[in-house]
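Participant: model this:
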Amino acid sequence: MYDINDSRYARQLVLRGFGPAAQEKLANARVLIVGAGGLGSPVASYLAAAGVGTMSLVDTDVVDLTNLHRQLLYATPDVGRRKVDVARERLLAINPQVVVHTHDTRLNAANAATLIAGHDVVIDATDNFPTRYAINDACLAQGIPFVYGSVARFDGQVSVFAAPGGPCYRCLFPVMPAPGTVPTCAEEGVLGVVPGIIGLHQATEAIKLLTTIGTPLVGQLLLVDLLAQDSQRIVVARRHDCPACGDARLPSPPSMSIQHLSPADVAALLTGDDAPTIIDVREQWEYDLVHLPVSTLIPLSTLASRANDLDPSRSYALLCHHGMRSEMAANWLMQHGFLRLINIDGGIDAWSMDVDSSLPRY
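Facilitator: Model prediction:
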């Protein structure tokens, strides 16, 4: 643990109701931040500055030019670099006393328990539903609260789920939305300051949980409208019929799981007798740029309406650009009775790098 009396913490140490006791709790704290993008950037920056002793970052993306209007951990020269690498450098520059671990992977139902274990608080700074549900279920199982944040256009939401006695994310949203029914930020946009503000709310909730000061947003959903500069809180009650934390919750059958395989592993499977059918869930314009000749295009936005064309007894490997949309598709198919599902981690971009370099990247 670092010296809590270091002058960098002077303004917190003099806070009435905070002081050395709270700073020591921060110094001993371990926080997992899932996602190093629009929400993860401000969360990580302010938690490092506040003196959270150990932070772990989970992200598999690289810095893209479209990130820079809202992800202020990164700058133009960082385009093309791994986010976790750049983030670690910047966070240690903010506060060299903290410890920063990085995981260049995507949190999912298969690895969530391992990644979350040993942390005091988890920050949900993701932008996709499969990861969020995986965070919720793993945090519930281990008794670790997670701070939820979500943004779209000019609006944001914040809450604390899986805290003792409080509701979980499935109490609010029991069933994962069908693919294509909830637009992504890439589809409908987001004002750059919105994730900054919501991320700061998340950082505040994490500090409150770690130091036991104030009243965390347990059982409360904060809604923020930046255009109107309006905010409101609504009650989120714990549901007795919640499929995850309710009285009658049922465990998922062991067979209900998704394999996460590399492009090389899937390419090897294609040469066998029981080769999976590759379903490409990108948009038509992406498919026109580059695709695998053996793949079938079913855009994520149309999957719910076209699922009846698929045979639930067959094996399917889901493919997208980097592996996020395909994971959403695989999770939705699993919930609708498809049991032999593979997510191609890294998507067609990784396929181009690791299997067939003749495929153009975009």
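Participant: going forward, measure contacts between C-alpha atoms and count neighbours the same way
Facilitator: Fine.
Participant: strands along this protein, start to end?
Facilitator: Taking DSSP state E as the test, the strands found in the chain are 30-34, 54-58, 99-103, 121-124, 146-152, 155-161, 220-225, 230-235, 258-261, 277-280, 296-297, 316-319, 341-344.
Participant: so which elements touch the last one?
Facilitator: So the one you mean is strand 341-344. For strand 341-344, the helices and strands in contact under the criterion 3 or more C-alpha pairs under 8 Å, 6 or more residues apart in numbering; DSSP states H and E are strand 258-261, strand 316-319, helix 324-335.
Participant: 6 Å instead?
Facilitator: Using 3 or more C-alpha pairs under 6 Å, 6 or more residues apart in numbering; DSSP states H and E as the contact criterion, the secondary-structure elements in contact with strand 341-344 are strand 258-261, strand 316-319.
Participant: would you list those strands in JSON lines and tack on mean neighbour count?
Facilitator: Below are these laid out as JSON lines (neighbours: other C-alpha atoms under 10 Å):
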{"stretch": "strand 258-261", "mean neighbour count": "18"}
{"stretch": "strand 316-319", "mean neighbour count": "27"}
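Participant: got the buried residues for stretch 180-188?
Facilitator: Taking 16 or more other C-alpha atoms under 10 Å as the neighbour-count basis, stretch 180-188 is seen to contain the buried residues G180.
Participant: make that stretch 212-232, sorry
Facilitator: Applying a neighbour-count criterion of 16+ other C-alpha under 10 Å, the buried positions in stretch 212-232 are P216, L217, V218, G219, Q220, L221, L222, L223, V224, L226.
Participant: ok now it, how far from the chain's centre?
Facilitator: 20 Å (C-alpha atoms, centre = their mean, to the nearest Å).
Participant: just the terminal-to-terminal distance for it.
Facilitator: Across its full length, stretch 212-232 reaches 23 Å between end residues, using C-alpha to C-alpha, to the nearest Å.
Participant: scan this structure for its longest helix.
Facilitator: When the chain is scanned for its longest helix (criterion: DSSP state H), the result is helix 193-211.
Participant: can you tell me the closest non-neighbouring residue to L13?
Facilitator: On the basis of C-alpha to C-alpha, 6 or more residues apart in numbering, the spatially nearest residue to L13 that is not a chain neighbour turns out to be G19, at 4.1 Å.
Participant: that neighbour is in contact with A10, isn't it?
Facilitator: No: in terms of C-alpha atoms under 6 Å, G19 does not count as a neighbour of A10; the distance is 9.1 Å.
Participant: which one's more surrounded, those two?
Facilitator: Comparing G19 with A10 by other C-alpha atoms under 10 Å, the one with more neighbours is G19, at 17 against 13.
Participant: one more, so I can put them side by side:
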Amino acid sequence: MPGKQVNNTDDAFHDSEDAGRYSRQVVLSGFGLAAQQKLKEARVLIVGAGGLGVPVLQYLTGMGIGTIGIIDADVVSLSNLHRQVLYNENDIGKSKVETAVNKLSKLNRNVRFEAYNQLLSVQNALEIVINYDIVVDATDNISTRYLINDACVISHKPFVYGAVQQFEGHVSVFNYLNGPTYRCLYSTPPANGEIPDCNTAGVLGVTPAIVGSQQALQVVKLITGIGKTLSGYLQIFDFLQDEQYKMKLKIRAESRQITALRNSYAEVVCNTVLKLSVDELFDWYESGKQFQLIDVRELKDFQTGHLTGAVSIPYNQFNTGEIHINNKQPVVMFCQKGARSNSTAQMLQQRYPEAEIYSVLGGMEYWEDEFDDEYIITPDLQNGGGSTV
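Facilitator: Model (predicted):
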């Protein structure tokens, strides 16, 4: 399904103009004219022209990607403008795709744009994806993310993943050179509403720009072969604490054995991870209930203070294949705010479907607000801050 071709350039390399336009990156050691030519010949599809899509589009256009496909059915709204800085107040109510193409064409007239003013769907995904070398997931819709993943697995296309929630960002490269897919990270979608989007959870204007810029960088690496990509790793940004780290991903063989799209990606798949409030956890301590507590905060945070009986398995070292749990006791995942405990609880639940696994809502922040330092041990000098369940 070809997109609406908005502008067309001849295939001749614009030597004099390109020499000036791309001089700052062509001069880079290990990049050069050969890499620039690869960018010119590349075809990249960006799914979503919002918070993540805008920086991806701006930088890939500026850097000289030959053909860029943009698919989005949304229109510009006032609430978009604090983070989607390609648009302005005069664009409110207009198609994002058409507005983006109009503005981006003025940034680089030598880039060919293919516009899809529609949603990516089961009906059109394979027909669209097959026409591109790389797909960029710039959506905030989990159902669409699984559709992108499956279409890319079937079409043998790599896709660059990005996500932002509140003050945290994720970036990875999936389905590249037999590396992990998105379903290797999350084999099934969470329940509807389990993970809020930016409309309900909020997003700081600058954070999608950081994640989207990193996505653009991954695209350039995939096309040109420079440097090392994030294939096999999930890069996690904690923007509030100015920290970042990588979590190694494991390949699930079954996640690569997708031969057809599902009939629908809108279905709700149950997330079996249970939620535990800090008040309920406190009652467990008070009553002497037996449970396993896994703290997935960073080691330095664990050593500063942790709950009684907790073992440390930092999020960036979390590997379900190396974790053994006792199915006779509930397992409680614990972190600073609750997001990482929920993520690791999902992964652990998939490995131990019969286990009773909880994620503590609000984590250490809620605990300290409610109970100060009760049941908190500090510092940890006994097990060196880390152990395996």
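Participant: before we move on, back to that, turn the buried residues of stretch 212-232 of the first structure into a markdown table, columns for distance to H101 of the first structure.
Facilitator: Converted to a markdown table, these look like this (distance: C-alpha to C-alpha, whole Å):
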| residue | distance to H101 of the first structure |
| --- | --- |
| P216 | 26 |
| L217 | 27 |
| V218 | 28 |
| G219 | 31 |
| Q220 | 31 |
| L221 | 30 |
| L222 | 30 |
| L223 | 31 |
| V224 | 31 |
| L226 | 33 |
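Participant: circling back to that earlier point, just put the strands of the first structure in CSV and tack on distance to P174 of the first structure.
Facilitator: Rendered in CSV, the data for these read as follows (distance: least, C-alpha to C-alpha, whole Å):
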stretch, distance to P174 of the first structure
strand 30-34, 21
strand 54-58, 25
strand 99-103, 29
strand 121-124, 17
strand 146-152, 15
strand 155-161, 13
strand 220-225, 16
strand 230-235, 16
strand 258-261, 20
strand 277-280, 27
strand 296-297, 29
strand 316-319, 24
strand 341-344, 22
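Participant: I'd like to know which of these is closest to D64 of the first structure.
Facilitator: Evaluated with C-alpha to C-alpha, these place strand 54-58 nearest to D64 of the first structure, the distance being 17.0 Å.
Participant: and the contacts of the closest one?
Facilitator: Identification of contacts with strand 54-58 of the first structure by C-alpha atoms under 6 Å, 6 or more residues apart in numbering yields R30, V31, L32, I33, V34, G35, V98, V99, V100, H101, T102, H103.
Participant: now a PyMOL select for only the buried ones of these.
Facilitator: This is how PyMOL selects the buried members of these, with burial counted by 16+ other C-alpha under 10 Å:
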select buried, resi 30+31+32+33+34+35+98+99+100+102
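Participant: wait, which of the contacts of strand 54-58 of the first structure is closest to T302 of the first structure?
Facilitator: Among those, and counting by C-alpha to C-alpha, the member closest to T302 of the first structure is G35, at 26.6 Å.
Participant: hmm, the closest one is touching A125, no?
Facilitator: Yes: the pair G35 of the first structure and A125 qualifies as a contact (C-alpha under 6 Å) at a distance of 4.9 Å.
Participant: give me the residue at the spatial middle of the first structure.
Facilitator: Taking C-alpha atoms, centre = their mean, the centroid of the first structure lies closest to T126, which sits 2.7 Å from it.
Participant: matching residues in the first structure for stretch 178-194 of the second structure?
Facilitator: Stretch 178-194 of the second structure corresponds to residues 165-181 in the first structure, going by TM-score structural alignment.
Participant: from the chain's centroid, how far away is the matching stretch?
Facilitator: 14 Å.
Participant: who's in contact with it?
Facilitator: With contacts defined as C-alpha under 6 Å, 6+ apart, stretch 165-181 of the first structure is touched by F161, A162, V218, G219, R238, R239, C242, L300, S301.
Participant: burial count for A134 of the first structure?
Facilitator: Neighbours of A134 of the first structure under the rule other C-alpha under 10 Å: 18.
Participant: coming back round to it: farthest-separated two in the contacts of strand 54-58 of the first structure?
Facilitator: G35 and V98 (18.7 Å).
Participant: need the contacts of stretch 165-181 of the first structure in TSV (columns: distance to V175 of the first structure).
Facilitator: Below are those laid out as TSV (distance: C-alpha to C-alpha, whole Å):
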residue	distance to V175 of the first structure
F161	16
A162	17
V218	21
G219	19
R238	15
R239	13
C242	10
L300	17
S301	17
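Participant: which one of these is nearest V84 of the first structure?
Facilitator: F161 (25.2 Å).
Participant: name all residues that make contact with that closest one.
Facilitator: Residues in contact with F161 of the first structure, defined by C-alpha under 6 Å, 6+ apart, are P145, F146, P167, C168, Y169.
Participant: rewinding a little: and which of the contacts of strand 54-58 of the first structure is nearest to L72 of the first structure?
Facilitator: When the contacts of strand 54-58 of the first structure are compared for distance to L72 of the first structure (C-alpha to C-alpha), G35 comes out closest, at 13.8 Å.
Participant: quick one, helices of the stretch 51-200 of the second structure?
Facilitator: 53-63, 96-107, 125-129, 142-155, 182-185, 198-201 (DSSP state H, counting those that start in this stretch).
Participant: quick one: which of those helices is nearest L28 of the second structure?
Facilitator: Across the helices of the stretch 51-200 of the second structure, L28 of the second structure has its closest neighbour in helix 53-63 (13.2 Å, C-alpha to C-alpha).
Participant: report the contact partners of K157 of the second structure.
Facilitator: With C-alpha under 6 Å, 6+ apart as the criterion, the residues that contact K157 of the second structure are I134.
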